[in-house]
Structures are given as C-alpha cells and as structure tokens.
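Peer 1: Would you be able to build a 3D model of this:
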Amino acid sequence: MKKLFSLFLLISLASQAQENTVLSSKKNEFRVDLLSAVVYTKASISYERFFGKDFSTGINVNFSNSNKLNEDFDNGYRNNVPKFEFNPYIRYALSKSKSRYYFAEIFGSYNGGDYKEIIRIVDMAMPDYYTTKKSKYTDFGLGGSLGYKMYFKDSIALEFIVGFGSNLTNRDKSPDVISRVGLNLGYRF
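Peer 2: Have a look, this model is predicted:
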C-alpha cells in the first residue's frame, strides 16, 4: 500500500512539475469575453503577458453598441451610455498552482460614451423652454478585481473575473461605477 501511495504521489508531482514548466514557458495569452458578448452585446478582448511566477500585466478593450442600452438612453431611462473602454491591469496570482489559480487585479479604465442632459433655453423673444442636449464624455477610473483562471491542455484558458472601480475625472457625465465582470475563453502561447 505504501508503494502504491508513493507511486501515485510521485506521478502527481511529476505531472504538476511538467505542467508548470509548460505553462511557464508560454508568456502570452489572448482572451475573448463570452459573457459580455452574449449578455451585453459588447465586444471584449484581452491580451496578457506573464512575468515571473506570480505577476502578469495586460490590457482589456471593450466596444459596445447595445440596442437595449441605446433604447434606454433614447427613452430617458439613463443619462449616459458607455461605448468604449481601455483597461490596463496588473495581476498577482494568489495560488501556487499555475494551471488553476485565484488572482487579484488592479486596473485602470479609460472609458467614454454618450451623455444626455435636459437644459433650459432662455430666449428673450419667447418663453423659456427645455430641450435635450446630447454630448460625448470620456473619463479615467481605477478599480480592483478578483478572479479564477484554469487551463486545459496547457493552452486553453477559462477565466471568471469580478471587479469594480470608480470614475475619477468627469463624474457629472460619466457613470459613477465601472465594472469588470466576465467569463473569458482564451489561448496561451
């Protein structure tokens, strides 16, 4: 029984060591967010570069033209609608395994979209009236995320991420809260 247990332990350690070296030699990864595409009709792609054993950095790019959000915006249910985001990030792996691990992330967000407000028009020749004025906004925000990533066949990545932050510079027009929620499918090479 001891020999069988020792053999099992040796095989599992060898496969984990081989798995770690295969993943460690692959430094780049591209991902597509499936959740954003299906739920929010938002195109979201990411690139990540791995450094050392626990750190990585990358950028996430989102473009949105959702009919539902645009209808809510046009009908007055919301006063802004996000159109794009550029999210650079830094990640730290919280688990020892390279094939399945939790991570923490700090991200920045350069985002923009459409903004609408009701303004009062003062005209001396006629009575005052109100109208809707549409404009564009851009803002910069900071936030944090937590996530879980797992690899299949040493290259296929599945990642779940949840994070929130706040816009900082143009808060009267941009959304107060920015989010990074996604289910990403990727390829590491």
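
Peer 1: drop to CA atoms for contacts and neighbour counts, all remaining ones
Peer 2: Fine.

Peer 1: Output the contacting helices and strands for whichever strand or helix holds E71.
Peer 2: Using DSSP states H and E, E71 maps to helix 67-74. Packing partners of helix 67-74 (3 or more Cα pairs under 8 Å, 6 or more residues apart in numbering; DSSP states H and E): strand 80-93.

Peer 1: Following the chain past the top helix by length along the chain, name the next helix or strand.
Peer 2: What stands out as the longest helix in the chain, according to DSSP state H, is helix 2-25. Once the chain leaves helix 2-25, the next helix or strand it forms, by DSSP H and E, is strand 28-33.

Peer 1: which residues sit against that following strand?
Peer 2: By Cα atoms under 8 Å, 6 or more residues apart in numbering, the list of residues contacting strand 28-33 from outside reads 43-50, 157, 182-189.

Peer 1: Any quick ChimeraX command for the buried ones out of these?
Peer 2: Buried residues among the contacts of strand 28-33 (16 or more other Cα atoms under 10 Å), as a ChimeraX selection:
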select :43,44,45,46,47,48,49,50,157,182,183,184,185,186,187,188
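
Peer 1: I'd like the structure of this one too, to check against the first:
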Amino acid sequence: MTRLNFKLVLGLCSLLLSINFYAQDSTSVEVNKTKFHELSFDGFEALVTPSAELNYEYLLGKEQSIGAFVYKNFNSEINNNYQEEFSLGFSYRNYLYSLQPRTSHTGIFIEAFSQFSLGERFRFINLTESEKIGNWSNFGLGFMAGYKWLTQHNIVIQVHLGGGLFAFNTKKTPDSFFRGGLLLGYRF
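Peer 2: The predicted model follows:
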C-alpha cells in the first residue's frame, strides 16, 4: 500500500510541475525571426563568362515565393547569331521537398518565369568575321527546377536549370533561351 501511495504522490507532483512550467512559458513574448527577403548573385556565370545575374526573392507562406532577376552580358566577343545583352524577368516559385524540415523555402523547387530580353543580331561572313545587322527584343515564358540550401548564418546556395521559349517575332530573334547557374546569396 505505501508503495502505491508513493507512486501516486510522485505522479501528481510531476503532473503539477509540468503544468506549472507550461503556464510560465505562456507569458513570455515570442520574437518572429523569419526572414522574408533573399538577394543572390550567380557566381558561376560571373567566373565563366563576363556577365552578371542578380536575383531577388520575396518569400510567401511556407512553400512559395515570387522574385525578379536582372542579367547583363559584358561580353563583346560574338559567339552566335543572336547575342543577348540584357534580360529582366519575374518568377513564381513553389518548393516541393526539403531535407531541412525546420527551414522554410529550401529544398527542391520548380519555377515558372517570364523574361524580357534585348540583344544584337549578327551575320557571319566567314569563320572569323561577322557584321551587326540589327537589334532584337522579345518576351518569353519558361520553367526551371533546382535545389536550395540555407546555412545557419542565412547564407543561401542554389543550383538551378531551365529554359523557355520566346513568344514574338522568332524570325529576327532566337526561338528559345536557357537559364541555369550556381547562386550564392543572403536571406534577410
């Protein structure tokens, strides 16, 4: 009998202590530490080609985001008939799966984006010579897939690959475009 009473008293004391600790926790003020903005730079593209791409992403909900990107080509060497000089685009992204379950907006994602591009048209005379025959501009839609990691210090590492099709005047502009890269950024 005394053993049963001891277990009952011990059980009631531990129950009261846990309720007391829980009640004290509810009076504390919670601080929202969620970061909603990301700024990233395509470091791989900057190392391989003389061009730069800057990306901004605004985080919505737990699995979605919207963003914008700007691309500028600094390459004066002509390597194809349609030389892209500048692009501006907007995107909508949905995150599908993450290996970091406590961190939002990381892991595998798919993205739909629009892109407005400007460039120059060239005609090759022979293997070493070409001449400029005009400028071009076009609007296109595309899809992309990738993966994003986030460190404890809010540093973002992202790999993505995708492409799309231009919509207008494809006789004087390229038919399609490519987007891909290795981005490094910061979430704030």
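
Peer 1: Report the TM-score for the pair.
Peer 2: Once superposed, chain against chain, the TM-score is 0.73 (TM-score structural alignment, normalised by the length of structure 2); 148 aligned residues with a Cα RMSD of 1.9 Å.

Peer 1: hmm, back to that, show me which positions of the longest helix of structure 1 end up buried.
Peer 2: The neighbour-count check on helix 2-25 of structure 1 (16+ other Cα under 10 Å) flags E19, N20, L23, S24 as buried.

Peer 1: contacting residues around it?
Peer 2: With contacts defined as Cα under 8 Å, 6+ apart, helix 2-25 of structure 1 is touched by K53, S97, K98, S99, D154, S155.

Peer 1: Stretch 178-185 of structure 1 now?
Peer 2: Here stretch 178-185 of structure 1 has contacts from 31-36, 141, 143, 145, 156-167, using Cα under 8 Å, 6+ apart.

Peer 1: Return the subset of those lying in helices.
Peer 2: Using DSSP H, L34, L35, S36 are the members of these that sit in helices.

Peer 1: Translate the first one into the numbering of structure 2.
Peer 2: Taking TM-score structural alignment, the alignment pairs L34 of structure 1 with G43 from structure 2.

Peer 1: Without its sequence neighbours, what residue ends up closest to its match?
Peer 2: Nearest non-adjacent residue to G43 of structure 2, counting by Cα to Cα, 6 or more residues apart in numbering: L183, 5.8 Å away.

Peer 1: Mind reading off the mean deviation between the helix or strand containing that neighbour and structure 1?
Peer 2: Using DSSP H and E, L183 of structure 2 sits within strand 176-187. Average distance, strand 176-187 of structure 2 versus aligned residues of structure 1 after superposition (mean Cα distance after the TM-score superposition for structure 1): 0.6 Å.

Peer 1: what about the equivalent of S64 of structure 1 over in structure 2, distance to Q64 of structure 2?
Peer 2: Here S64 of structure 1 is matched to N73 in structure 2, going by TM-score structural alignment. Noted for N73 of structure 2: a distance of 29 Å to Q64 of structure 2, by Cα to Cα, to the nearest Å.

Peer 1: Right, I'll leave it there.
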